[in-house]
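S.K.: could you look at this predicted model? Sequence included:
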Amino acid sequence: MRLRIVLSAALVMLGATGPVLASSCTEQIATIERRLDSVGAEQVTGKEPPGGPTTSNSAKALDKPPAGKPSDPSTKASAAGVAEARDLIKKARAQDEAGNTKACEDTMTQAKEKAGALP
């Protein structure tokens, strides 16, 4: 009986400290942050991101940006757009932490639009 109580208590403790699952918005935030800390963003802003540029380490990543311009001129990246996107990511992170997934996803859509097509 005593062993059963100890085991039950241990299971409750493990359940309380188990891993927290990431939301889809958390994953979007991480993806866009990597884009905003990329070499392409550095080319647009003229500034190296804090901590240095990062890469996605993806086997599908291009060695250099594609030639040409985006077909939609409104998707052209700008330094101001990258800065606005960073501010929106802070807002989205707060919404995500508060459990407001819909607002977070809406804010991330805005952040993506502001970031534009980074090289």
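M.R.: Thanks, I have it.
S.K.: can we go C-alpha only for contacts and neighbour counts from here?
M.R.: Will do.
S.K.: what's the neighbour count on Gly116?
M.R.: Counted by other Cα atoms under 10 Å, the residues lying close to Gly116 total 19.
S.K.: with Thr54 instead?
M.R.: Neighbour count of Thr54, defined by other Cα under 10 Å: 16.
S.K.: isn't it right up against Ser38?
M.R.: Yes - counting by Cα atoms under 8 Å, Thr54 touches Ser38, with 5.1 Å between them.
S.K.: top helix in this structure by residue count?
M.R.: Selection of the longest helix in the chain by residue count, based on DSSP state H, yields helix 79-97.
S.K.: what's that one in contact with?
M.R.: Applying Cα atoms under 8 Å, 6 or more residues apart in numbering, the contact partners of helix 79-97 are 23, 25-26, 29, 33, 36, 41, 44-46, 101, 103-105, 107-108, 110-112, 114-116.
S.K.: next up, a second structure to put side by side with the first:
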Amino acid sequence: MRLVLSLAASALLLGLAQLPARATSCGEQIGTIERRLDSAGAVHVAGLQDDHTIRSSNSPKALSEAPAGEPSDVSMIPTAARISDARHLITRAIQEDSQGHQRACEDTMTEAKGMIGALP
């Protein structure tokens, strides 16, 4: 009987304890895109926005300089307006992710990535 009560009490306390938040795949995407929007390439296109600093991606996939020539898909050319729209979409994705709407968050992030295009 004591063992059952002890286990029940342990389960109750564990359920009440705040566990650390788990990173979601959408949350990881948000972090990646936020770093891209704070990169030197985004600042080159849109200018340095208020309360943003240039971050280094430290990614082995990052290019050391912008690719030469124009993208084959004109809709992939980033503009300041498209980067601003992407920032608003990321804010929406953060809310969706915090509310547990994983699919909606992923859809919003796909839209944001399309808005950003190919940053230099």
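M.R.: Good, I have the coordinates. Since this is a predicted model, take the numbers as computed values, not measurements.
S.K.: related to what we said a few turns ago, buried subset of the contacts of helix 79-97 of structure 1?
M.R.: Neighbour counting by 16 or more other Cα atoms under 10 Å classes 25-26, 29, 36, 41, 44-45, 101, 104-105, 107-108, 110-112, 114-116 among these as buried.
S.K.: state the helix or strand in which the residue nearest the centre of structure 2 lies.
M.R.: A centroid search over structure 2 (Cα atoms, centre = their mean) returns Ile30, at 0.8 Å, as the residue closest to the centre. For Ile30 of structure 2, the enclosing helix or strand under DSSP states H and E is helix 25-37.
S.K.: helix or strand right after that helix?
M.R.: Using DSSP H and E, the helix or strand that follows helix 25-37 of structure 2 towards the C-terminus is helix 40-46.
S.K.: so what touches that next one?
M.R.: Residues contacting helix 40-46 of structure 2 (Cα under 8 Å, 6+ apart): 36-37, 49, 54-56, 66, 78-81, 83, 119-120.
S.K.: Leu3 of structure 1: neighbouring residues, count only.
M.R.: With other Cα under 10 Å as criterion, Leu3 of structure 1 counts 8.
S.K.: I'd like to know how far the residue lying closest to Ser75 of structure 2 once chain neighbours are set aside sits from Arg2 of structure 2.
M.R.: The shortest distance from Ser75 of structure 2 to any non-neighbouring residue, by Cα to Cα, 6 or more residues apart in numbering, is to Gly117 (7.3 Å). Using Cα to Cα, to the nearest Å, Gly117 of structure 2 is found at 62 Å from Arg2 of structure 2.
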